[in-house]
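Novice: make a model of this:
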Amino acid sequence: MDESSDPEFSGGVEVKERVVNKKFIAAALGNWLEWYDFGVYAALADLLGQHFFPDHDASVQVMQSFLAFAAGYISRPVGGILIGIIGDRLGRKCALWTSILLMMFPTFFIGCLPTYQTAGWLSTILLVILRLLQGIAIGGEYVSALVFSMEHAPGQNKTISGALMSVSVAVGTFSGFGVVVLMRHALSAEAMASIGWRICFWLGLVVGIVGIFLRRQVADPREFIDAQQAGQLSQPIWAALWTHFPDVLLMIGVEAITPVTWYQNFIWIQQVYEGTLTSAPPMPGGAELNTFMQLAPSLFMVGIAACRSDFNFLTSVRRGMALLAALAVPAYLLFDLRVFWAAFLSQSFLAIGGGLIAWGNPYLMHSSFPVDIRVMAMGISYNLSAALLGGPTPYICSQLVVHFGVLSASIWLLFIASLSYTCVCLLLRRQGRQVAANSDGLQSVIPRRIGNAA
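Specialist: This next block holds a predicted model:
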């Protein structure tokens, strides 16, 4: 059965309106919560360093705080596997339920933790444990939500659906940073250090409750149900995954640019603006600029959706990677000037590269794996790249800046952009794929080997 014959997708409703429905919102709210927490944690890195890490050097405290930030990535591959198995065998809806429950409670309890001053190292250990639990949830949340929303979307609209799910990531991070900025302006420094930072984490519970309510009311995608009824899910999942293992390895490299770009250029860069890693004074307006610029890639993607909804996703991904590689050094030369206009230009150009990647990357992942292993294969690829390369990015960049200056951080971005570009070319060559238009006019990747197998 094709989704186009489902009553939900029939009628005269415009394609773009169908995407923004209850199912998409239910999936996106979990992403919002995930990235809201990450935005809050990164924006509060200085206070968390003071409360949970006993060092008198502010720059060392920030780096230790980012190490705890990276701890959440260690367990992400575990979550990708466990929730991936749930999603590929028990259903996409079941995976979404599991991930949001595992995410909302650790986020709330971080706001309840005692500080190092009152509980010693126990507070630090508890923070790391909660970050590990969050990592398990996050390991399945984004991919499960992505697969769920794209499988529900009509064929000609899957690229837009995947891109809009990436927008929910940006909105969540923006919300996290925005809440922290508003709290810092509304409260005194003493109040922010005592209770304000806790409130920022507690607010995530509200979104989690709304997300659970909405996810109760949605069903599994027709594509998954048809595969289940046809017996496609009866093959042992590890045997099915092994067939596509080389694709998974290459996809790890392809995915690396996504978390590195986001964390380096729109989260970690906040520390450069604040001057916590160097002896330079804070850049006026830096916190407000960085908070606003986190929406820039999303605004760019929305512009593509409005003007060129048929924009080739492969062209988008490769151009974005090439642009980031070309702009890495010039962007950080501008950052090093520590003036508002230079920082604005730098983040604007980097946002274009990130937006191009975020537009096409979800559908590239989705189209690379079959329905019976899609959640797990995408989860392993996405989360291993995040754990091995994305999570350590704030710490690596902090070390580079402390020892060699702001410009040295560009080396990491240039390396990852080049790696991802190479891997996407190797992935397409290995699979023998070509860009073609299907019967609906969708620009998609069609395996040549399918025709041979038929």
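Novice: only C-alpha atoms for contact and neighbour calcs from this point on.
Specialist: Will do.
Novice: for the residue nearest to the spatial centre of the chain, give me its contacts.
Specialist: For the chain, the residue nearest the mean C-alpha position is residue 169 (5.7 Å; C-alpha atoms, centre = their mean). If a contact means C-alpha atoms under 8 Å, 6 or more residues apart in numbering, then residue 169 has 31, 32, 34, 35 as its contacts.
Novice: the host helix or strand of the last one - contacts with which helices or strands?
Specialist: Using DSSP states H and E, the secondary-structure element containing residue 35 is helix 22-43. Under the contact criterion of 3 or more C-alpha pairs under 8 Å, 6 or more residues apart in numbering; DSSP states H and E, helix 22-43 touches helix 58-74, helix 92-110, helix 121-152, helix 158-186, helix 197-202, helix 204-215.
Novice: mind putting those in JSON lines, distance to residue 13 included?
Specialist: Below are the helices and strands packed on helix 22-43 laid out as JSON lines (distance: least, C-alpha to C-alpha, whole Å):
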{"stretch": "helix 58-74", "distance to residue 13": "40"}
{"stretch": "helix 92-110", "distance to residue 13": "25"}
{"stretch": "helix 121-152", "distance to residue 13": "15"}
{"stretch": "helix 158-186", "distance to residue 13": "16"}
{"stretch": "helix 197-202", "distance to residue 13": "38"}
{"stretch": "helix 204-215", "distance to residue 13": "22"}
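Novice: to check against the first, give me the structure of this:
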Amino acid sequence: MASIVSTAPTASSASPEQVGGVEKVSRRRLKAIFSGLVGNLVEWYDWYVFSAFSLYFSASFFPSDDTTAQLLQTAGIFALGFLMRPIGGWMFGRIADKVGRKQSMTLSVLLMSLGSLLIALTPTYQTVGIVAPVMLLTARLLQGLSVGGEYGVSTTYLSEMATTGRRGFYSSLMYLTLIGGQLLALGILLALQHLLTAAELLEWGWRLPFVIGAALSVVALLLRANLTETDAFDAQRDNEEGRGSLRLLLQHPQAVAIVVGLTMGGTLAFYTFTTYMLKFLVNTAHLPREQATLASFASLVAFAVMQPVFGSLADRFGRRPMLLAFGVLGTLGTVPLLLALSHARSVGSSILLLLPALAIVSCYSGINAVVKAGLFPTQIRALGIGLPHALTVAVFGGTAEYIALWCKDIGHESYFYWYVAGCIFVSLLVVMRLFHVRQHSYL
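Specialist: Coordinates of the predicted model:
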């Protein structure tokens, strides 16, 4: 019985021309993949810039003399934004499966730009009182709705555009641009830290990245308006029965369970060692903000480079070994790595500890897109990936910062370390117990 994570692809939307068993990628496909990736990068920049700059704007929306309390309230809004992601996963996944991947991706980036613009224009608490955090929450909910649909639809689009024998590599580019969005956010933060004083950043400079995000979204919108539809979707365009429906999705309970199980540990590990790490290095390791930003930026550059490498390894050696490596190493290594990072006292030591942690996460992030895409047939793929993924991310990824800061606030920060390791262990059990019973992959 073959495994979903190790079998050769059984379906393809590419041309039959192959070299050495690997399909050649046409110029049309490269252009479509590039346009989709640029839009993906902009969407994730808009999403992550909130977390990157929260150290500077949290005081503008929440009155308190306690930095941890302000960050906790901001993390709460960050988490609430995730509650919209399942709705976005359902809404945009349904549009993608019924109307087309292109239309869904174009609409999602438009919604993200509106959220960024609203944050940039929101007045402070000192000016309008409670209206300020309410406006901030509204903008974040719009962004959550947008990014909730982005993952499932982009994953579907890239997986269907990828060529046989290189699906791992091309699908890994989705996380490359996701990390690229974080890098762009941190890069702008580094630039503003050098161009502006700390007082200027706290007062008004934090608004600039949100203005930039809104402008970049317009560029992404134009690129996505010219996307070509995937051959896989076009081939089943006339098949209306159940397409993009929850009824059809529920006919694939095992696939849904696999998406939830894998995402549980994967997303929590990802958000812990990427998005939350900047705050962790400042608030727990007590590095200066500038040094913590530099350490996060440098480690994310390495993390981005790892994605296509691990995607290519999956193409060569299979997907299941990569996921097993993530489960075993993540379960055993998370607690000691986070404990060591909590005592890091320099940029260099922080990077040296983050690199192995991110290499472990790459065993998941570099291949999870193609694994999840292969679980579902074309007519339910975007919804099948998007909805269960978004639900799981909302529960585990969206609350990662809040739970971490809460554990710190009650004086037991190490509880969070064990929580992350435990969730990764659940993902390991999913790989060990569920994947071997899959009959085949749809991609």
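Novice: can you pull the TM-score for these?
Specialist: Scored against TM-score structural alignment, normalised by the length of structure 2, the superposed chains reach a TM-score of 0.90; 430 aligned residues with a C-alpha RMSD of 2.5 Å.
Novice: hang on, the earlier thing: equivalent range in structure 2 for whatever helix or strand comes next after the helix holding residue 35 of structure 1?
Specialist: Note on helix 22-43 of structure 1: by DSSP H and E, the next helix or strand toward the C-terminus is helix 45-52. Under TM-score structural alignment, the counterpart of helix 45-52 of structure 1 in structure 2 spans residues 54-61.
Novice: residues in contact with whatever residue of structure 1 lines up with residue 216 of structure 2?
Specialist: Applying TM-score structural alignment, one finds that residue 216 of structure 2 aligns to residue 207 in structure 1. Applying C-alpha under 8 Å, 6+ apart, we find residue 207 of structure 1 in contact with 29, 33.
Novice: still on that earlier bit, what about the helix holding residue 35 of structure 1, how far off from structure 2?
Specialist: Superposed on structure 2, helix 22-43 of structure 1 shows a mean distance to its aligned partners of 1.8 Å (mean C-alpha distance after the TM-score superposition for structure 1).
Novice: next, the angle helix 58-74 makes with that helix.
Specialist: Inter-element angle recorded for helix 22-43 of structure 1 and helix 58-74: 150 degrees (by axes from the mean of the first three to the mean of the last three C-alpha atoms, to 10 degrees).
Novice: relative to helix 204-215, how tilted is helix 22-43 of structure 1?
Specialist: Between the axis of helix 22-43 of structure 1 and that of helix 204-215 there is an angle of 160 degrees, by the same axes, to 10 degrees.
Novice: quick one: buried residues of helix 22-43 of structure 1?
Specialist: In terms of neighbour count (16 or more other C-alpha atoms under 10 Å), helix 22-43 of structure 1 has its buried residues at 23-43.
Novice: hmm, back to that, aligned counterpart of the residue nearest to the centre of structure 1 in structure 2, please.
Specialist: Here residue 169 of structure 1 is matched to residue 178 in structure 2, going by TM-score structural alignment.
Novice: how about residue 422 of structure 1?
Specialist: Match for residue 422 of structure 1 (TM-score structural alignment): residue 429.
Novice: what do you get for residue 135 of structure 1?
Specialist: Residue 135 of structure 1 maps onto residue 144 in structure 2, by TM-score structural alignment.
Novice: what's the local residue count around that match?
Specialist: 30 (other C-alpha atoms under 10 Å).
Novice: spit out the contact partners of residue 111 of structure 1.
Specialist: By C-alpha under 8 Å, 6+ apart, the contact list for residue 111 of structure 1 reads 197, 198, 199, 200, 201, 202.
Novice: and which of the residues you listed is nearest residue 47 of structure 1?
Specialist: Of all those, residue 197 has the smallest distance to residue 47 of structure 1: 7.8 Å, by C-alpha to C-alpha.
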